[in-house]
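Asker: Predicted model, plus sequence, below.
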Amino acid sequence: MDRGAHLVGGAGGRVSGAVQPRRLVHLSSPIDLEVVVPVYNEAEQVRSHVERLRAWLDDAVACSAVITVVDNASTDDTFAIVSDLAASTPGIAALHLDRKGRGGAIRRAWSSSDATVVAYMDVDLSTDLAALAPLVEPLLRDEYDLAVGSRRLPGSQVSRGTRREVISRGYLAIAHLALGTRITDLQCGFKAMRTKAARDLLPDVVDDEWFFDTELLVLAERRGLRITEVPVTWVDDPDTRVRIMRTAWKDLRGVARLRGRR
């Protein structure tokens, strides 16, 4: 673990500074699945949503699973809340980072995981959890290396505002044209990888913010990884922390960089 990070696990221990073991939850190894939940200033909803996810994993996913909540330099009580939750609840760990960036949070947790499969989802649970088992089960069977939740496949159900829908479709069209990707949804916050594949690929992913998803998927395609997409039911979060236009501009710059890299 890098400097500037603190980890709280099921045993209530805190780790900081140099590299230390991350498996501090109340489950014995090996772990099948680690679900990473990046958060930033989510004090109002983080406890209830993580508890809901933990209950779902216990009831509906037929594998050993842990949750790691990664706090991205929150300025509210988010990390105190998730630390308390991790200290008192088996199968939950809390990691604090001193820098913002969803991609950086996923990178940090995935790179140090000892689970067979790593996944991530947004804390608002915009994606219906019913899609979680279909997302990870093919990876656990080693049928694919990477699974992508998609809002564009037949069977998907999406509820979102017109502005975000137009921007999303425009970005996807540009990415398809410029990067040659065939993936139908690059930005849905609902993805999973076999951990070995993630460790091999992550050193080449440059972005640590929102373009992380696109870069990860495009590089996976270029390397010939086995990729599957899963239809999801998705409801837009009206209280999103995403600054849409700023993020879209950064994503377009990322597309230009990745196109040149090709």
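Answerer: Thanks, I have the structure now. Residues are numbered from 1 along each chain as shown.

Asker: CA atoms for contacts and neighbours, from now on please.
Answerer: Will do.

Asker: how close does Ala87 get to Val70?
Answerer: Counting by C-alpha to C-alpha, to the nearest Å, the separation of Ala87 from Val70 is 15 Å.

Asker: who's in contact with stretch 123-141?
Answerer: Residues outside stretch 123-141 that contact it (C-alpha atoms under 8 Å, 6 or more residues apart in numbering) are 32, 37-39, 45-46, 49-50, 53, 56, 60-61, 116-117, 119, 121, 144-149, 189-194, 229-237.

Asker: Just the buried ones among these, please.
Answerer: With neighbours counted by 16 or more other C-alpha atoms under 10 Å, these contain buried members at 32, 37-39, 46, 50, 53, 61, 116-117, 119, 121, 144-149, 189-194, 229-236.

Asker: name the element Trp210 belongs to?
Answerer: Trp210 is located outside every helix and strand, with elements delineated by DSSP states H and E.

Asker: Who are the contact partners of Val117?
Answerer: Val117 neighbours (C-alpha under 8 Å, 6+ apart): Asp32, Leu33, Glu34, Val136, Leu139, Leu140, Ala192, Met193, Arg194, Thr195.

Asker: Adding secondary structure and distance to Leu172 as columns, could you present those residues in TSV?
Answerer: Output for the contacts of Val117, formatted as TSV (DSSP: H, G, I helix; E, B strand; the rest coil; distance: C-alpha to C-alpha, whole Å):
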residue	secondary structure	distance to Leu172
Asp32	coil	32
Leu33	strand	29
Glu34	strand	28
Val136	helix	24
Leu139	helix	25
Leu140	helix	29
Ala192	strand	20
Met193	strand	22
Arg194	strand	25
Thr195	helix	27
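
Asker: from the buried ones among the contacts of stretch 123-141, which ones fall inside helices?
Answerer: Val46, Val50, Leu53 (DSSP state H).

Asker: Just the closest of those residues to Arg243, please.
Answerer: When those are compared for distance to Arg243 (C-alpha to C-alpha), Val46 wins out at 19.9 Å.

Asker: Let me know whether the closest one touches Val82 as I believe.
Answerer: Yes - between Val46 and Val82 there is a contact under C-alpha atoms under 8 Å: 7.3 Å.

Asker: Show me the strands in the stretch 151-262 of the chain, by range?
Answerer: For the stretch 151-262 of the chain, applying DSSP state E, counting those that start in this stretch gives strands covering 157-159, 190-194, 227-231, 233-235.

Asker: picking that back up, who has more neighbours out of Ala87 and Val70?
Answerer: It is Val70, of Ala87 and Val70, that has more neighbours when counted by other C-alpha atoms under 10 Å, with 27 against 21.

Asker: take a look at this one as well, against the first:
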Amino acid sequence: MSTEKSCYLSIILPAYNEENGLEKCVNETIKTVNSENISYEIIIVENGSTDNTYKIAQQISKNFNFISVVHLEEPGFENAIRNGFKLAKGELVAHLDVDLSTDMSHFKELLSHAKNYDFVTGSRYLDLSSAKRTFGRLFLSKAFNSLLINFLLKSKIKDNNCGFRIIKKNVGLELLNFVDSNTGFGNVEIIVIAQRKGYSVKEFPVKWTENMSDIKFKWVSEFLIPALRLWRRLNF
């Protein structure tokens, strides 16, 4: 159920070159959230796409009065999330990967945990999690989480970069003021800062499948350097 008069949940879909998967994601999201009987809105934030993502997003929004579309000239995950939060009307704000890498069957649990925590995130690395990805990516991701984020930045969360989250709107707006990166590392920054500021963070296991058609990984520029910058900011 969605309504313009009240809104319990805002769902941000950051979309960069997602012309092939955006409509499927929106349809699956609507189907899943409708079963929860809550008021909600969907905000598609198209950011700097070089394909037809923005055009497709506009076409989709014409069919639903609870879907809005934002166009940003420059690509950047953090900027997309920040703009989505500013426009969000809901008490809670979720953001989901458009490629549906996290199984939407976990949405009910994501929403349920949000009643008791400020920040809820899916996890690919808990005992009951299931993550299907290449060995090299799995190794690098676990090394990134355990060595850089858990050891260096003192995060207690095992998976600091899963794109399946719900955050209280007021909490998210505050945390985003401290996010400095715009390389994709901001997804990590916000969860590290949330813990440093004493907000309650819940991590729960999900089934996750890597999108093999869109594997891009710039370890040094997108993760290592931003992690070291965040460490410096938090400790000096």
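Answerer: Thanks, I have it. Keep in mind it's a predicted model, so treat the numbers as computed, not measured.

Asker: Superposing both, give me the TM-score.
Answerer: The TM-score (TM-score structural alignment, normalised by the length of structure 2) is 0.93; 232 aligned residues with a C-alpha RMSD of 1.4 Å.

Asker: how about a markdown table for the strands of the stretch 151-262 of structure 1, with distance to Ser111 of structure 1 added?
Answerer: Formatted as a markdown table, the strands of the stretch 151-262 of structure 1 follow (distance: least, C-alpha to C-alpha, whole Å):
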| stretch | distance to Ser111 of structure 1 |
| --- | --- |
| strand 157-159 | 31 |
| strand 190-194 | 11 |
| strand 227-231 | 19 |
| strand 233-235 | 27 |
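
Asker: Any idea which of those strands gets closest to Gly180 of structure 1?
Answerer: Each of the strands of the stretch 151-262 of structure 1 has some distance to Gly180 of structure 1 by C-alpha to C-alpha; the shortest is strand 227-231, at 15.2 Å.

Asker: which helices and strands does the closest one pack with?
Answerer: helix 132-140, strand 146-150 (3 or more C-alpha pairs under 8 Å, 6 or more residues apart in numbering; DSSP states H and E).

Asker: start and end residues in structure 2 for that strand, please.
Answerer: Strand 227-231 of structure 1 corresponds to residues 201-205 in structure 2, going by TM-score structural alignment.

Asker: ditto for stretch 28-41 of structure 1
Answerer: Under TM-score structural alignment, the match for stretch 28-41 of structure 1 is residues 4-17.

Asker: what's the span of the matching stretch from first residue to last?
Answerer: Termini of stretch 4-17 of structure 2 sit 29 Å apart (C-alpha to C-alpha).

Asker: So what touches it?
Answerer: Residues outside stretch 4-17 of structure 2 that contact it (C-alpha under 8 Å, 6+ apart): 22, 38-53, 66, 75, 77, 80-81, 84-85, 88-98.

Asker: Starting from Leu225 of structure 1, give me the distance back to the residue most central in space within structure 1.
Answerer: In structure 1, the centroid-proximal residue (C-alpha atoms, centre = their mean) is Tyr120; its distance is 2.6 Å. Distance, Tyr120 of structure 1 to Leu225 of structure 1, by C-alpha to C-alpha: 18 Å.

Asker: what do you get for Ala175 of structure 1?
Answerer: Separation of Ala175 of structure 1 from Leu225 of structure 1 (C-alpha to C-alpha) stands at 19 Å.

Asker: higher neighbour count, these two?
Answerer: Applying other C-alpha under 10 Å to Ala175 of structure 1 and Leu225 shows that Ala175 carries more neighbours, namely 24 against 15.

Asker: Residue in structure 2 paired with that one?
Answerer: That one, Ala175 of structure 1, aligns with Ile149 by TM-score structural alignment.

Asker: Test my guess that its match contacts Asn161.
Answerer: No - when contacts are counted by C-alpha under 8 Å, Ile149 of structure 2 is not listed as touching Asn161 (10.0 Å).

Asker: Near Asn150 of structure 2, how many other residues are there?
Answerer: 18.

Asker: Pull the number of nearby residues for the closest residue to it other than its chain neighbours.
Answerer: Closest residue in space to Asn150 of structure 2, ignoring its immediate chain neighbours: Lys156 at 6.2 Å, by C-alpha to C-alpha, 6 or more residues apart in numbering. When counting by other C-alpha under 10 Å, one arrives at 17 neighbours for Lys156 of structure 2.

Asker: Asp71 of structure 1 now?
Answerer: By the criterion of other C-alpha under 10 Å, Asp71 of structure 1 has 30 neighbours.

Asker: which residue lines up with it in structure 2?
Answerer: Matched by TM-score structural alignment, Asp71 of structure 1 corresponds to Glu46 in structure 2.

Asker: Distance from the chain centre to the strand or helix carrying its match, please.
Answerer: Take DSSP H and E as the rule and Glu46 of structure 2 turns out to sit in strand 40-47. How far strand 40-47 of structure 2 lies from its chain's middle: 12 Å, per C-alpha atoms, centre = their mean, to the nearest Å.

Asker: what's the mean distance for the next helix or strand after it versus structure 1?
Answerer: Sequence order places helix 53-61 as the next helix or strand after strand 40-47 of structure 2, per DSSP H and E. Following superposition, helix 53-61 of structure 2 is found to deviate from structure 1 by 0.6 Å on average (mean C-alpha distance after the TM-score superposition for structure 1).

Asker: buried sites along helix 53-61 of structure 2?
Answerer: Applying 16+ other C-alpha under 10 Å to helix 53-61 of structure 2 flags Thr53, Tyr54, Ala57, Gln58, Ile60, Ser61 as buried.
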